[in-house]
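Colleague: next come a sequence and a model predicted from it.
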Amino acid sequence: MRAVSPTQVAMLVVVLIIGIAAGYAIGGAAAPPKVSTVTVTQAAGAVTQTVTQTATIATTATVRVTVTQPVAALSGEIPIGVLIPLSGDLASEGALNKAAVEIAVEDLNSYVKALGLPVTFRLLIEDSATDPTTALAKLQSLYARGVRAVVGPMTSAEVRNLKSYADGNKIVVCSQSSTAPDLAVPDYIFRNVPNDFFQGKAIARLLIDYGVKYTYILYRNDAWGKGLADATEARYKEIGGTVLGKVGYDPKKGDFSAELAAAASAVKSAVSRYGDKAVGVLLISFEEAGTITAQAGGYPELMGVTWFGSDGTAMNLKILEAAGAQLVKVKHLATIFAPTESPKFTEFVNKFRAKTREFPGTYPTTAYDCVWLLGLAIIQAGKYDGEAIKNSMLQVARSYFGVSGWTILDDNGDRAGGDYDVWAVVVKDGKPSWEKVAVVDTSSDAVRWIKRI
């Protein structure tokens, strides 16, 4: 229905009053008093308000006119907060994600302009420092500035620490990379990646497919690291694998010799019984993987078996700088959620490379899509209100195909499954580099090798 202007509303009220007055002139003083209601609505999706007006005609009738008319909908500048690690353990990843959300908001603003909407989205970017305490403080600061929708943070430890504040203050959070299984609950946190129940299955299948039946797990001792280690161990045992040991480490340490010595002892014993092809190491880590792997170079037992990793290290360039030679030797086959290759993905890759001269990888694509999901949910909600945005997210996600693919979310607000790319460290042009070597299809529980190394 076409919008009704305030002038048209006034004319309707006048016509109604005149009509009723004429009726009384014809019907005489014996006609009973009459109350009439008129409702005028704007086009579908508009924000409306109800206005009740009373008009007295002569001394015989009171007319109550109720008009539903449009109020000011979304307009002007709308903030979207961004919490990304521009320092700390994932600083190099944070820089890539920053570039991605900047591209996203440019594209989103072009879209709303083409629709003729009088709004502009603006990013308010804060450094979470890959630190849970800092992430919470920055979220509180954004809330004080009026922000009700936020992209990030990247880690599950950060998300866990700010979850209560976000829920209590109705701040919609869209994390591009938080995957801890225990955060898969209905709340104001939406995660544009599958939780690690899926990645644990992918890693376990990769290990078995590669012939590794005995694995030593060394993991970052935080919400994400422990969650992924537990999920992997459970599935690995189900399909015939044996865990030689599972040890958590403090990521703030600089010396990992105690953990590496224990791993070397367990690996040496297993190799003597089962052979080096059947034994492996799973390192669940962030950028400290460079330090750990470099120090592992001093243990021949560890350098003699294949290592595996996860989304915390896949495609990370900083660890190549710290331990390139060692990573090439152990291969470090790392899983990460696979974006769907499409024309939209290709277009984004081209824009990203023009801006950064780098390939984006997975989490810049999911960060890009978080900007769009929040923006579209705000538009659909019709107001910048946390609860209204939250209530729009699942519906928006069901119909949005982004640069990472379909963004369908489950009832907990997490990406509803997906496949995992496998990246390994190889030598290209005389230097250590990442190469995609396989894809794990979680629906069929199978590995498709592109290049078996």
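Modeller: Arrived safely. The model shown is predicted, which means the values in this text are computed figures rather than measured ones. Numbers count the residues shown, from 1 in each chain.
Colleague: use CA for all of it now, contacts and neighbours both
Modeller: Noted.
Colleague: how is R64 assigned, secondary-structure-wise?
Modeller: strand (DSSP: H, G, I helix; E, B strand; the rest coil).
Colleague: please apply the same query to R122.
Modeller: strand.
Colleague: so what's it closest to, chain neighbours aside?
Modeller: The shortest distance from R122 to any non-neighbouring residue, by CA to CA, 6 or more residues apart in numbering, is to P79 (4.9 Å).
Colleague: I figured the one you found hits I125, correct?
Modeller: No - counting by CA atoms under 8 Å, P79 stays clear of I125, with 10.1 Å between them.
Colleague: helix, strand or coil for K253?
Modeller: coil.
Colleague: contacts only, for it.
Modeller: Neighbour list for K253: empty [criterion: CA atoms under 8 Å, 6 or more residues apart in numbering].
Colleague: take this one as well and set it beside the first:
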Amino acid sequence: MSGIAVAPHLCVSMLALAVAGCLFTVAAAADTQASPEIRTIGLLVPDTGNVPDFFSGQITGVVDFALAEFNRYLHESGADWRLEVVKRDTKSDPAETLALVEELDSMGIKAFLGPATSSNLRTIQDYVAANGMVAISYASGASDLSIPDDRIFRTISDATTYANAEHALLRNDGIEEVVVVFLDDVVGRSVNHTIYEAIEADATDGISIRDTIKFHPDTGDARAVAARLGAVLAADPPVEDHARLGIVAYDYTGKVVEIIRQVAGASIPGMNDTRWYGPGLLMNELHADDAVRSFLIETDYQALSLAYRENDLNIRIDSLINDAGTFTYAAYDALFIMGNAIDMVGNATHGDAIAAAIPEAARLGHGPGLHQHIQDPLTRGSGNLFEYAGALGANIELNEAGDLARSDYTISSIVDDGFRITHRYDSTADSVHEFVLPTKMRIGILVSETGSLAEGIGIAASGAISLAAYHYNLDLAREGADWRLDIFKKDDGTYPPATLENVEAFHADGIKALIGPLTSGSTAQMMDFVNDNGMVAVGYASSSPDLALPDNIFRMRASDEKTADVYARLLHHDGITDLVIVYRDDPWGRSLNERITERASHIGGITIHPGINYAPDTSADSATDYHPVVDALKSRLSGVDMSGAAVMLFGFSEGWAIVDIARTDPALQEGRWYTFLASPDVRLSPEQISWMEKVGYSSVITRHVSNALSRHIDANIPGANFYSYHAYDALHTLADAIEQTDTSRNAEALAAAIPEAARLLPAAIGFQTALNEAGDLAGSDYHVYEMRDGAFQVRALYDHATDSLYALVSRPS
């Protein structure tokens, strides 16, 4: 994979990274310099191998975001260089990692971020030192890698702080004996060793190590570990009080889920009375397994997670990346620290100088240009929410070994509907105290960042949802609210069966409230499941009249019932005598064909020829040949007087393929064309424009009333259009309903609250978002655009309040 330099204002699609959406950022003007110097660093991530599937996507996504932000900072500060990142997959393999470091070195890249794991970091340590390189790891925590002057820095504290936190928690809970179950790799052995040292060093705590049990990183040895635990509990001396026996499990690969499942099913005497402890990284996986969740609730499982102070930056990252957490924030900070050090040194190739600059670069944070971060006029209050710091929520201080100097930890318990933070470990006081973080209300976001609607609508709509979540959580933080919105995105590739799979997955994870999906086809696919399984959804783009039903699916778009009527009026006004409708064979296309046919028939004077439907593309790799569609169209129009003929084309991105075939066909140079466009702002070739002017190419497009909010969305989301505003409004409507009902899981309560939340919404779309009895936007105004003088221009306005079509003008002769 080659490195890509990201411009300061670039919106990066995060879908392939399990991320969610567009990287909104304050837009910067284009670089005035013709060719700023490019300074390149590496990024080592485990795309494959022995790490959780989501981890690589989180790291890659946040580094993309940090890179865009850092280059924006360089642009705004007038710097004459830009940062580039070259990414490589370590496969979680030490030998592969060393080979990649050697490759980076051969490319002249001396500075890099990563690797993630301590075993990989240990393998490259000598090579980095011997070859004038420098690295910042964002996830390694092995304590034996805390070595001064080794050219390797870490934005994570070493395992000693984790062991101290675990020890303090055991002490706080009155535990007397401990069994440590650990992953048999560099990090696991380090954690086991440091926990042992922490307990042994404190002769006053009354805690002793009963035994330690290791498991293989690849196989997990689940049955063997369960049997060994049973033997340890049965061994002499007998356990006096099982409630004072702590089982400390350390793992980051997911193997511990199967181990706990085996333990839970083994009926080990006294086991269900013990107390279990572990890291917070795998909490979602542990909670998702019914047997494991039940066992850990009974044994009062306590999970340690690195703590961070909430600020506007990590709120923003949370809105962009699914399940963002400490390692994600650490990776963001790692890029900024490396970038600042390179800026201080003046190049990216002198590893010695960069290494010497890193501690000061960390201490200075994100540079003077970003200490005053986003001052958002759209959220309540003025100025910044917090004193600006890094994504970890604090100024970065490295110790003598080049690691994060100190870390606090939050302590959470698994409960039926998720997990709840109850305590915090203070590393300065080495103590545990009660602590409550805002409750996270999780909702599922159904997006289409790939597929036939990605470019025109999907990516921008996803970005608007992220922006809305950021704004909403920023407001909640300013108000001191006791909850936050927690969004989790899934992409359907504009493919309805994938939407249903995503909805089923959300339901399995306990998520009941949804935003989306994008299309009517996807909405129809999931409708029965949503209504039958106690879920609720707020859509932002679906408009098929066939889906206007009083159910648990709300839509911030008006039904196309009226759109069809506007098209029929245009046909009458334009003197059309013959009509052929070409439409995408999905619920949206079929409903438009039916309604327009019905209304045109009612008007009279129009011969409606049989419509032409086509199967939509189902993947980005589809290579459908649309010549048969155009051939069928010509056949329908054979013998027709083209001066009164019209073609209506209702499709997504594949519609452009049909247009490009039609515009070069001599038989289709007359008549009028009407079509679906997401926006009048489309990039067209001179040849396309010339043909469109010839055929009066027209489209009915929702009219929005520009306001401060829509302009802010335009400034932050490249390619934003009215679908983006609807998506933004959908998120806020559902969030307001959650705030009113204090739940994100009671679909009945949310469905009752959504109409009023929509009515009161200060909407980005610019008009009141009242819903009708079917739960859809009650109505919209429309502009009719026609290609004239090289651009789409307004030729008419439909006013919903008066049900009138105004400013109709005839085509120039």
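Modeller: The structure has been received and is ready for your questions. Note that the coordinates shown come from a computational prediction; the quantities given were computed from them, not determined experimentally.
Colleague: quick one: map the residue nearest to R122 of structure 1 onto structure 2.
Modeller: Per TM-score structural alignment, the equivalent position to P79 of structure 1 in structure 2 is R442.
Colleague: what of E238 of structure 1?
Modeller: By TM-score structural alignment, E238 of structure 1 lines up with H602.
Colleague: and that match, how many neighbours?
Modeller: A total of 11 residues lie near H602 of structure 2 under the criterion other CA atoms under 10 Å.
Colleague: next one: the one 4 residues further on
Modeller: Neighbours of I606 of structure 2 under the rule other CA under 10 Å: 19.
Colleague: so it is in contact with D574, correct?
Modeller: No - applying CA under 8 Å, one finds I606 of structure 2 not in contact with D574, separated by 11.3 Å.
Colleague: circling back to that earlier point, and the strand or helix carrying the match of P79 of structure 1, what's buried?
Modeller: For R442 of structure 2, the host element (DSSP states H and E) is strand 439-447. Within strand 439-447 of structure 2, the residues that count as buried by 16 or more other CA atoms under 10 Å are K440, M441, R442, I443, G444, I445, L446, V447.
Colleague: looking at the residues you listed, which is nearest V86 of structure 2?
Modeller: In terms of CA to CA, no member of the buried residues of strand 439-447 of structure 2 lies closer to V86 of structure 2 than V447, at 28.0 Å.
Colleague: what separation do you get for the closest one and L169 of structure 2?
Modeller: Separation of V447 of structure 2 from L169 of structure 2 (CA to CA, to the nearest Å): 41 Å.
Colleague: same check, this time on H732 of structure 2
Modeller: If you go by CA to CA, the gap between H732 of structure 2 and L169 of structure 2 works out to 39 Å.
Colleague: could you do T40 of structure 2 as well?
Modeller: 43 Å.
Colleague: give me the contacts around the lengthiest helix in structure 1.
Modeller: Using DSSP state H to define each element, structure 1 has its longest helix at helix 91-115. Here helix 91-115 of structure 1 makes contact (CA under 8 Å, 6+ apart) with 84-87, 118-123, 129-130, 316-318, 351-352, 355-356, 360, 363-365, 367-369, 371-372, 375.
Colleague: quick one: buried residues of that helix?
Modeller: Buried, per 16+ other CA under 10 Å, within helix 91-115 of structure 1: 91-105, 108-109, 112.
Colleague: can you map out the strands along the stretch 151-300 of structure 1?
Modeller: 172-175, 189-191, 214-220, 242-249, 279-284 (DSSP state E, counting those that start in this stretch).
Colleague: the shortest one corresponds to what range in structure 2?
Modeller: Taken onto structure 2 by TM-score structural alignment, strand 189-191 of structure 1 occupies residues 553-555 there.
Colleague: that stretch vs structure 1, mean deviation?
Modeller: Taken over the aligned residues, the distance from stretch 553-555 of structure 2 to structure 1 averages 0.6 Å (mean CA distance after the TM-score superposition for structure 1).
Colleague: where does the longest helix seen in structure 2 end up in structure 1?
Modeller: The residue-count maximum for a helix in structure 2 (DSSP H) belongs to helix 53-76. Aligned by TM-score structural alignment, helix 53-76 of structure 2 falls on no residue of structure 1.
Colleague: which strands and helices sit next to that helix?
Modeller: strand 37-45, strand 81-89, helix 326-345, helix 368-371 (3 or more CA pairs under 8 Å, 6 or more residues apart in numbering; DSSP states H and E).
Colleague: ok and it relative to helix 326-345, angle-wise?
Modeller: Counting by axes from the mean of the first three to the mean of the last three CA atoms, to 10 degrees, helix 53-76 of structure 2 lies at 30 degrees to helix 326-345.
Colleague: what comes up buried for helix 53-76 of structure 2?
Modeller: Those would be 55-75, for helix 53-76 of structure 2 by 16+ other CA under 10 Å.
Colleague: excluding chain neighbours, give the residue nearest to Y143 of structure 1 in space.
Modeller: In space, Y143 of structure 1 comes closest to I171 once its chain neighbours are excluded; the distance is 7.8 Å by CA to CA, 6+ apart.
Colleague: separation between the alignment partner in structure 2 of the one you found and I317 of structure 2?
Modeller: Alignment note (TM-score structural alignment): I171 of structure 1 maps to M535 of structure 2. M535 of structure 2 sits 27 Å away from I317 of structure 2, going by CA to CA.
Colleague: ok, now how distant is the spatially most central residue of structure 1 from A338 of structure 1?
Modeller: Taking CA atoms, centre = their mean, the centroid of structure 1 lies closest to Q176, which sits 2.6 Å from it. Using CA to CA, Q176 of structure 1 is found at 13 Å from A338 of structure 1.
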